[in-house]
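# Provide a 3D model corresponding to the input given below.
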Amino acid sequence: MKEMTAAQLKQMIEAGERIQVIDVREDEEVAFGMIPSAIHIKMGDIPERMSELDKQKTYVIICRSGVRSEHVCRYLEAHGYDVCNIVDGMLGWDGELV
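Take a look at the predicted model:
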């Protein structure tokens, strides 16, 4: 499984790279702020919503600390999706929030 840190993700976003971030935290966690342009799909909703995802794209998965996103990455990888886990999650993010 591919991995990167929140700082690496921030650098890629700031460099203008087109990255699709999926935030898998719960609603109450996301209420405190999300990475701009990220889409919110709670971890528990991934199985029923993964048909919305394109297997030709790479998705960067983030949660609070990197544990739930790792589980989501393993699940999506097993179903043929190209994913990358943010190992330190939102705890490592020091960029803008919306």
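# please count neighbours and contacts with C-alpha atoms only from this point.
Noted.
# right, and the helix or strand after the helix ranked longest in the chain?
The residue-count maximum for a helix in the chain (DSSP state H) belongs to helix 67-78. The element immediately downstream of helix 67-78 (helix or strand, assigned by DSSP states H and E) is strand 82-86.
# I'd like the structure of this one too, to check against the first:
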Amino acid sequence: MKSMTTQEVQEYIKNNPEASLIDVRETEEVAAGKIPGAEHIPLGLLEFRLQDIDKSKEHIMVCRSGNRSGQATRFLEDRGYNVINMDGGMMNWEGDTE
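The predicted model follows:
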């Protein structure tokens, strides 16, 4: 499983404004703030939203601590998606939120 630190993700999205981020936290967690531009797909709904995820793109998976995004990363990797887990999650995120 590929992964990036929160600092690496922050630098990556600064240099790649079209980067795809998928936040797999629950709705109430996302309401407290998410990375600008991240798409919200709760982990429990991921398998039902596969058609909404572009298989030709690379996606960075985000959650609170990195555990659920790690589960999402493995789930999507097993289905042929190009995904990266953000280690440390939003607990370690020091960039902008919306």
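# picking up where we left off before, show me the contact partners of the longest helix of structure 1.
1, 24, 43, 46, 50, 61-63, 82-87, 89 (C-alpha atoms under 8 Å, 6 or more residues apart in numbering).
# mean deviation, it versus structure 2?
With mean C-alpha distance after the TM-score superposition for structure 1, helix 67-78 of structure 1 departs from structure 2 by a mean of 0.4 Å once superposed.
# hmm, residue 40 of structure 1 is touching residue 29, no?
No. Contact between residue 40 of structure 1 and residue 29 fails when scored by C-alpha atoms under 8 Å: they sit 10.8 Å apart.
# of these two, which one has the most company?
Neighbour tally, residue 40 of structure 1 and residue 29, criterion other C-alpha atoms under 10 Å: the higher count belongs to residue 40, 18 against 12.
# dump the residue contacts of the residue lying closest to that one once chain neighbours are set aside.
Leaving aside its sequence neighbours, residue 40 of structure 1 sits nearest to residue 23 (C-alpha to C-alpha, 6 or more residues apart in numbering; 4.8 Å). Taking C-alpha under 8 Å, 6+ apart, we find residue 23 of structure 1 in contact with 34, 38-42, 61-63.
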